[in-house]
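Chemist: Sequence and computational prediction follow.
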Amino acid sequence: MGYLSDIEIARAATKRPILEIGAALGIPPEALLPFGHDKAKITADFIANIETRPAGKLILVTAINPTPAGEGKTTTTVGLGDGLNAIGKRAAVCIREASLGPCFGMKGGAAGGGRAQVVPMEDINLHFTGDFHAITSAHNLLAAMIDNHIYWGNELDIDPRRVTWRRVMDMNDRALREVVASLGGVSNGYPRQTGFDITVASEVMAILCLARDLEDLRARLGEIIIGYTRAKAPVTARDLKADGAMAVLLAQALLPNLVQTLEYTPAFVHGGPFANIAHGCNSVMATRTALRLADFVVTEAGFGADLGAEKFLDIKCRQAGLAPDAVVIVATVRALKMNGGVTKDALGSENVEAVRHGCANLGRHIANVKSFGLPVVVAINHFVTDTEAEVRAVQEFVAGHGSEAILCRHWAEGSAGITELATRVAEIAERGAAQFDFLYPDDMPLFEKMETIAKRIYRADEVVADASIRERLEVWEKAGYGHLPICMAKTQYSFTTDPARRGAPTGFPIPIREVRLAAGAGFIVAICGEIMTMPGLPRVPAAETIGFDARGEIHGLF
């Protein structure tokens, strides 16, 4: 039996006018700024007026460490939202926007899959409402103003050797990681080494996703540290008088985007910071708005729970005043077999022992999430190659860890295939079992925060950092930044910094290569191992198979 591709399913869907989707949440037409008939932004005035409403239940969807076998976290997030509506709950979905880099690279899009998708899938995976372009422009405006200030006399005495603000673009391009700018003579400025990051790694992206409103956005933009003077004093975007223009460029992008799932569940698709380089969650404004409009809000955090969920809880929830009522950890039999040592080409054959062995990775994530005081349910995202014995092995393992694992068939069946999980999640959330607390307090020293994450979440035995890194952290503490949370930037594929070490290793070091102060976003970035802030394309990028067919329709998106 052949299956339709994601794009074929999405293209065949009958969408409702976006005004109807908004009306289902009680959003009046005048509070929507339509982009065509099937997507819209929600106005700032409306969002401000509903801020005092009681919040609905917040469900966080996370996953085991990603593998080439696939886990389906976004698909499960969308499916669970549809499932909650199917059992009579008023639910909405909150996910991130897709970056063009991975869309044309290896990962593909970010709109879910099968019968659990948000639409219009093609728009969401491409330019959408232009948010990422606005972020790229605001970021690069600041970069241009830095070099322009230096060119015209450098009144602030910026040290060109200590400019830390790089440029960005929303594409994977390894050739731009390290570049020399301003070559070509006196009229082009002062040559210096710099580089590009991908847009989703920009502090501007993180700021947009953590800001509560336009005023907060501008204040955070002004706090961005772009480099240092020759006397080693920090220079901010506010010092360069760039924050106002940046806020103007971002004003519309700050407004949450409203679309729909294939089953007409309202979906807020807004923001998209990477989860290994940044904090990996959709925007605070979208999440808080959805919570004031729906009884249940299902959102996701990027990659595995060691990255996305930890940052969602310790960064986003800390800054936004949020607290999840339940957590769903997504796993697949295929991915667990890979964690158990099975190669990708052998995943179609039953191997119960490999499943049991690979469940160690799942068990680590269950224990970690529970350590935050949160109830956990495991969603087994079904594949046709799964056998009853393999599924039973996962369920028995999870039961032994004090949780339950529920088989979900939403990819093939939509909401009908996930009502069991929806019912159980609703019961847990409505029971009020969560006793959420952060992993570490605000007043813990910065290096101890890094050690706490590394030892309690990753199970490392030490954090390795040069004396210069420790000294920089101490300087930041003395400057008043010691209360900030930590954003660990490491590989998503492993608890370690080695992407090849699957499963649940223990007793390894976490090397900190570099630390960055994201003063506007409000966190400290610790770059671990060989993580890159500008990814490269794979040997065979997805872009090679994307194009138009004979009917003029896009093909190859997934």
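Modeler: Structure received. Numbering: from 1, shown residues only.
Chemist: okay, CA-based contacts and neighbour counts for the rest of this
Modeler: Noted.
Chemist: Apart from its neighbours in sequence, what residue is nearest Leu446?
Modeler: Gly482 (6.0 Å; Cα to Cα, 6 or more residues apart in numbering).
Chemist: which residues touch that neighbour?
Modeler: Shown in contact with Gly482 (Cα atoms under 8 Å, 6 or more residues apart in numbering): Asp442, Asp443, Met444, Pro445, Leu446, Trp476.
Chemist: Of those - the most surrounded one?
Modeler: Leu446 (22 neighbours; other Cα atoms under 10 Å).
Chemist: Second structure follows, compare the two:
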Amino acid sequence: MAYKSDIEIAREARKKPIQQIGDRLGIPAEHLLPYGHDKAKVGQAFIDSVQDRPNGKLILVTAINPTPAGEGKTTTTVGLGDGLNRIGKKAVICIREASLGPNFGMKGGAAGGGMAQVVPMEDMNLHFTGDFHAITSAHSLLAAMIDNHIYWGNELDIDIRRVAWRRVVDMNDRALRQITCSLGGVANGFPRETGFDITVASEVMAILCLAKNLKDLETRLGDMIVAYRRDKTPVYCRDIGAEGAMTVLLKDAMQPNLVQTLENNPAFVHGGPFANIAHGCNSVIATTTALKIADYVVTEAGFGADLGAEKFMDIKCRKAGLRPDAVVIVATVRAMKMNGGVAKANLGTENVDAVKAGCANLGRHVENMQKFGVPAVVGINHFVTDTEAEVQAIRDYCAGLGVEAILNKHWAEGGAGIEATARKVVELCEGGTADYRPLYPDEMSLADKIEAICKGIYRADGVQIDGKIRAQLKEWEEQGYGNLPVCMAKTQYSFTTDPNRRGAPTGFEIPVREVRLSAGAGFVVAICGEIMTMPGLPKVPAANSIRLNDAGQIEGLF
């Protein structure tokens, strides 16, 4: 049976005018800033006007560690939103925007798939409403102003060897990881080493996704540490005087984007920090707004639950005062087999023993979510090659953990294929058993927070933090940053720092290579193993297949 591609399905969508989608949520047309007919930004005045309303129920969709076999977390998030609306609930979906780098690399887009997509898919996976360009511009303005300050006499006594603010571009480009700038003589400034990160790794992105409003955004931008003086005291963005102009550039980007699913249900698509090098959640302003205007809000956290969900619980919920009511953990039969040692080429062949062996990875994620006090259900994302025996093996395994596993067919059937999970989610939310609690308290030391995550979530035997890094953490604590949460930067493919160690490994340690203070975003980044803040393109990038066809339509996005 030949299936249509995601982009072919999206192209056939019968979209409604975005004002009709807003009307379903009680958003008057005058509070929508349209970008064409099918997407709009929601104005701050409307957001301010609903703050006294009670919150709806918050559902997090997370997953096992990603494999080349595919898991379908965003697809499940979109499908569940459609499923909840199908059973008569007023539900909104909240997901992240797509980065151009992975779109043209190998990961693909961020709009879901099959019959569970958010549209317009092509716009969402390309320039959308320009939010990422605004973030790149704001970040670049600050970089330019730092070098300009140094050029015009360096009144702040910045040590040019200790400029911490790198540059960003929203593209995978390994050639920019380490560069030398200001070459070419006196007129071009003082030569120094720097580099580029991908835009989604920018602290500006993290701040946009955690700020409550424009005033909070400007304050956080001003709090960013951009360099150090010769006496090693920090230089803040506000010392450079850039936060006001940066906020102007981010004024529209700060407002959530409203779009719709294939089934014409509302979706907020806003923000996009990576989950392996940042906190991996959509914006606080989108989630909190959705909670005020819907009964159920379905959101996701990037990559596996060891990264995205942990950061959702320990950073986003902690900082935004959110209390999740239920968690859906996405898994596939194919991914279980891959975790059980089966090669990708053989995933279409029934192998119940491999499924059982691979379930250890799922089990660890289930146990981890239980540590946060939020009830969970496992969603098995259906593939046509799955056999009943393989699906039953996952059901039986989960039953042994006291968690129900439900087969979902939303990719092929849309909201109708995930109604059982939607009803289970409602049951969990209404059961009132959620007792959210972060993994560690604010007052715990930064080194102990890192250890709490590595031992409690990854199940490492220990953490390798050398004396220099411990001294840096201690110094930040003395400067008043000790109460910040920790954002772990680690490979998404394994509980370890080795991307090739699948399943539920034991007998390993987590090496912390570097720590960075994101004072504006409000967390400390611990970089573990060989994680890159600027990805590279694969040998055959997806960009090779992306083009306009003879009808002027985009081909190759997925």
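Modeler: Perfect, I can see it now. Here the structure is a predicted model, which means the values were calculated and not measured.
Chemist: how close does the residue nearest to Leu446 of structure 1 sit to Asp442 of structure 1?
Modeler: Gly482 of structure 1 sits 8 Å away from Asp442 of structure 1, going by Cα to Cα, to the nearest Å.
Chemist: and if you look at Asp549 of structure 1?
Modeler: Counting by Cα to Cα - Asp549 of structure 1 and Asp442 of structure 1 are separated by 54 Å.
Chemist: swap in Thr74 of structure 1?
Modeler: From Thr74 of structure 1 to Asp442 of structure 1 the distance is 31 Å (Cα to Cα).
Chemist: can you check Val118 of structure 1 too?
Modeler: For Val118 of structure 1 relative to Asp442 of structure 1 (Cα to Cα), the value is 37 Å.
Chemist: same thing with Met171 of structure 1?
Modeler: Taken as Cα to Cα, the span from Met171 of structure 1 to Asp442 of structure 1 is 35 Å.
Chemist: what ranges do the strands span in the stretch 201-350 of structure 2?
Modeler: Using DSSP state E, counting those that start in this stretch, the strands found in the stretch 201-350 of structure 2 span residues 225-229, 234-236, 257-261, 266-269, 296-300, 326-331.
Chemist: who wins for proximity to Val200 of structure 2 among those?
Modeler: Closest to Val200 of structure 2 of the strands of the stretch 201-350 of structure 2 is strand 266-269 (Cα to Cα; 14.6 Å).
Chemist: what about the closest residue to Met224 of structure 2 other than its chain neighbours, how many neighbours?
Modeler: In space, Met224 of structure 2 comes closest to Gly520 once its chain neighbours are excluded; the distance is 4.5 Å by Cα to Cα, 6+ apart. By other Cα under 10 Å, the residues close to Gly520 of structure 2 number 24.
Chemist: my read is Gly520 of structure 2 is in a strand, agree?
Modeler: No: looking at Gly520 of structure 2 with DSSP: H, G, I helix; E, B strand; the rest coil, it is coil, so not inside a strand.
Chemist: hang on, it packs against Asp216?
Modeler: No: under the criterion of Cα atoms under 8 Å, Gly520 of structure 2 makes no contact with Asp216, lying 10.0 Å away.
Chemist: after the longest helix seen in structure 1 comes which helix or strand?
Modeler: Across structure 1, the helix with the greatest residue count (assigned by DSSP state H) is helix 131-151. Sequence order places strand 158-163 as the next helix or strand after helix 131-151 of structure 1, per DSSP states H and E.
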